[in-house]
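**Student:** no FASTA, just this:
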């Protein structure tokens, strides 16, 4: 039995083909594609599966965006991903969509202790709730609550929450970004493009003799 797994992001789409052998999951093919160069997810999957002999029974894709009624409009891509369409066109029995950070959160328990890096040492509670953030093309967030027996991930779109400045410098940053974008979310600051936004702000801050307003 074969399964298709995918991570769908604004920059890249990462696909893996997995087969079940003697009760274990074995990855037999793995490929990354530049998302922006394709008109939709179907074209990428078709290219990935070209010449493949394994018959896929189920597929699951983690996508950067909210999932509603088995559909998702990708946040940083002009793609509408529809499970029903994928099942029909790719001849896969069952296709599922979940938020990409929710998918990542499911994998946390698979990491070894050596794969963690402690930024701020604290007093972790093995039965406490958890949170996960990931800065990439956008800012993804997920929560992980403990139901008394196990940790269960759930998706969030916290990257689109309004940026709340904490001091005078961040007030200036908010004004600068508001002139460029109108609405300023945390994703405008904490992401790949966001870091460039902050860089541009710092350049203006340093080079404008009369302050930010003069440099805009």
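**Tutor:** Received, thanks. What you see is a predicted model; the values in this text were computed from it and never measured.
**Student:** going forward, measure contacts between C-alpha atoms and count neighbours the same way
**Tutor:** Noted.
**Student:** Give me the three-state assignment for the closest residue in space to residue 94 that isn't next to it in sequence.
**Tutor:** Using C-alpha to C-alpha, 6 or more residues apart in numbering and skipping residues adjacent in sequence, the residue nearest residue 94 is residue 58, 4.8 Å away. Judged by DSSP: H, G, I helix; E, B strand; the rest coil, the three-state class of residue 58 is strand.
**Student:** Now for residue 58: which residues touch it?
**Tutor:** Under the criterion of C-alpha atoms under 8 Å, 6 or more residues apart in numbering, the neighbours of residue 58 are 2-4, 92-95.
**Student:** Repeat the analysis, applying 7 Å as the threshold.
**Tutor:** Contact analysis of residue 58 by C-alpha atoms under 7 Å, 6 or more residues apart in numbering lists 3-4, 92-95.
**Student:** Which two of those residues have the greatest separation?
**Tutor:** Farthest-apart pair in the contacts of residue 58 is 4 and 93; separation 11.4 Å (C-alpha to C-alpha).
**Student:** Which of those two has more residues huddled nearby?
**Tutor:** The residue with more neighbours, out of residue 4 and residue 93, is residue 4; 21 against 13, by other C-alpha atoms under 10 Å.
**Student:** What are the contacting residues of the one helix or strand the more buried one maps to?
**Tutor:** Assessed by DSSP states H and E, residue 4 sits inside strand 2-8. Contacts with strand 2-8, where a contact means C-alpha under 7 Å, 6+ apart, come from 13-20, 54-64, 100.
**Student:** After that strand, which helix or strand is next?
**Tutor:** Once strand 2-8 ends, the next helix or strand along the chain (criterion: DSSP H and E) is strand 12-21.
**Student:** buried set for that next one?
**Tutor:** Of all the residues in strand 12-21, those buried under the rule 16 or more other C-alpha atoms under 10 Å are 13-19.
**Student:** Same check on stretch 47-60?
**Tutor:** Across stretch 47-60, burial judged by 16+ other C-alpha under 10 Å covers 48-49, 56, 58-60.
**Student:** ok, back up a step: rebuild the buried residues of strand 12-21 as a markdown table, extending it with distance to residue 208.
**Tutor:** Below are the buried residues of strand 12-21 laid out as a markdown table (distance: C-alpha to C-alpha, whole Å):
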| residue | distance to residue 208 |
| --- | --- |
| 13 | 40 |
| 14 | 42 |
| 15 | 46 |
| 16 | 49 |
| 17 | 53 |
| 18 | 55 |
| 19 | 59 |
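**Student:** In addition, the following structure is provided for comparison:
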């Protein structure tokens, strides 16, 4: 008999919880119940938001796995964009979980990748995935996440990382000028400084500076809205650059992870302007890898538009016999 699993996806903006009441890895069938979303900013701590969800349940499940937007160091987990930290053993004891696991949200994404239905999502770049090839998962959201499902002969392993904080590379004169402008604000210009919600705002200010204009006090949704409506030239250039440049970053990470099994892109940003992404130079920039172009040419890239992927991954990371 299947024991329910409490799963969560706790990010810098929202915390989503659910009960998994059925999960068949063979048929890829999963049943979620009592899905609820909370604003992370409404709570002072990780324990507080967990307690808010548990208060909605009749009983506390024995098994729980939470996907969180931040790294883990031994027993301590850091939620980078919230300023929260907690000890795994303390949470396990406080809520009485018999089995409790905490993984990075993009590690959960990687765990979920074998169960994703590509036909339910958007193909950005076609290709031929290798069944025994590694799978890379990346995505801009509140921050920038990345992980990989590394295929082994006997078992698969998920590799977590902090790729959002690697240095952002320039591939042409405009990007070199943009990085110079960004360097006036940030000592270290990382991937996340451009490819995240706040990153769109950073890129907009840099784009205005490079074009000799004064940036307006626009937030990311406004920049996106004006760009899609063609109502502001700098906003249009910003969104075009965002879509082009992330293709180069995705191609870099596909080589880093040797992702011949495919690249999945998640996060809450790119699904908002799918047509712009498809019309951009994403694919051209993805494959522009010199001697390695013959490798990346074959790698498919899928934009995730379906819901509950981190929750699925949290469940998939546990033994569900």
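**Tutor:** That came through fine. The shown structure was predicted, so the numbers you read here are calculated from the model rather than taken from an experiment.
**Student:** Tell me which of the contacts of residue 58 of the first structure persist in the second structure.
**Tutor:** With both residues aligned by TM-score structural alignment, their matches' C-alpha atoms under 7 Å, the contacts of these that the second structure also has are 3-4, 92-95.
**Student:** Let me have the residues you listed in JSON lines, adding distance to residue 116 of the first structure as columns.
**Tutor:** Formatted as JSON lines, these follow (distance: C-alpha to C-alpha, whole Å):
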{"residue": "3", "distance to residue 116 of the first structure": "28"}
{"residue": "4", "distance to residue 116 of the first structure": "27"}
{"residue": "92", "distance to residue 116 of the first structure": "36"}
{"residue": "93", "distance to residue 116 of the first structure": "36"}
{"residue": "94", "distance to residue 116 of the first structure": "34"}
{"residue": "95", "distance to residue 116 of the first structure": "31"}
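**Student:** Now check the second structure for the residue matching residue 70 of the first structure.
**Tutor:** Mapped onto the second structure by TM-score structural alignment, residue 70 of the first structure lines up with residue 75.
**Student:** Check residue 103 of the first structure too.
**Tutor:** In the second structure, residue 103 of the first structure lands on residue 108 (TM-score structural alignment).
**Student:** Residue 88 of the first structure: which element?
**Tutor:** Residue-wise, residue 88 of the first structure maps onto helix 83-90 under DSSP H and E.
**Student:** And that helix, how far out from the chain middle?
**Tutor:** Relative to the centre of its chain, helix 83-90 of the first structure is centred 22 Å away, using C-alpha atoms, centre = their mean, to the nearest Å.
**Student:** Would you mind getting the average deviation of it from the second structure?
**Tutor:** Mean deviation of helix 83-90 of the first structure relative to the second structure after superposition (mean C-alpha distance after the TM-score superposition for the first structure): 1.3 Å.
**Student:** what's the helix or strand following that helix in contact with?
**Tutor:** Where DSSP H and E defines the elements, the next helix or strand beyond helix 83-90 of the first structure is strand 94-99. Contacts with strand 94-99 of the first structure, where a contact means C-alpha under 7 Å, 6+ apart, come from 57-67, 70, 83, 86-87, 155.
**Student:** mean shift of the top helix by length along the first structure relative to the second structure?
**Tutor:** Longest helix in the first structure by number of residues (criterion: DSSP state H): helix 192-207. When the second structure is overlaid, helix 192-207 of the first structure sits 1.9 Å from its aligned residues on average, using mean C-alpha distance after the TM-score superposition for the first structure.
**Student:** Mind listing what's buried along that helix?
**Tutor:** In helix 192-207 of the first structure, counting by 16+ other C-alpha under 10 Å, buried: 193-194, 197-198, 201, 204-205.
**Student:** Can you give me the distance of residue 196 of the second structure to residue 202 of the second structure?
**Tutor:** When distance is defined by C-alpha to C-alpha, to the nearest Å, residue 196 of the second structure is 9 Å away from residue 202 of the second structure.
**Student:** Show the residue spans covered by the helices in the stretch 101-250 of the second structure.
**Tutor:** Taking DSSP state H, counting those that start in this stretch as the criterion, the stretch 101-250 of the second structure carries its helices at 105-112, 173-183, 197-210, 220-228, 233-256.
**Student:** which helices and strands sit right next to the next helix or strand after the longest one?
**Tutor:** Which is helix 233-256 of the second structure. With elements assigned by DSSP H and E, the helix or strand that comes after helix 233-256 of the second structure is strand 263-265. Counting contacts by 3 or more C-alpha pairs under 7 Å, 6 or more residues apart in numbering; DSSP states H and E, strand 263-265 of the second structure is packed against strand 135-140, strand 301-303.
**Student:** In the first structure, what stretch matches the first one?
**Tutor:** For strand 135-140 of the second structure, the aligned range in the first structure is residues 130-135, judged by TM-score structural alignment.
**Student:** Give me the distance between the matching stretch and the centre of its chain.
**Tutor:** In this view, stretch 130-135 of the first structure has its centroid 10 Å away from the chain centroid, taken as C-alpha atoms, centre = their mean.
**Student:** What is the burial count for residue 188 of the first structure?
**Tutor:** Applying other C-alpha under 10 Å, we find 24 residues neighbouring residue 188 of the first structure.
**Student:** which of the contacts of strand 94-99 of the first structure are buried?
**Tutor:** Buried positions within the contacts of strand 94-99 of the first structure, assessed by neighbour count (16+ other C-alpha under 10 Å), are 58-67, 83, 86-87, 155.
**Student:** Pull the most distant pair out of the residues you listed.
**Tutor:** The distance between the two most remote of these (C-alpha to C-alpha) is 23.5 Å, for 87 and 155.
**Student:** Would you confirm that residue 80 of the first structure contacts residue 72?
**Tutor:** Yes: counting by C-alpha atoms under 7 Å, residue 80 of the first structure does reach residue 72; the two are 5.8 Å apart.
**Student:** Neighbour count for these two, which is higher?
**Tutor:** residue 72 (20 against 13).
**Student:** Packing partners of the helix or strand hosting the more buried one?
**Tutor:** Here residue 72 of the first structure, judged by DSSP H and E, is contained in strand 71-73. Other helices and strands packing on strand 71-73 of the first structure, by 3+ C-alpha pairs under 7 Å, 6+ apart, are strand 80-82.
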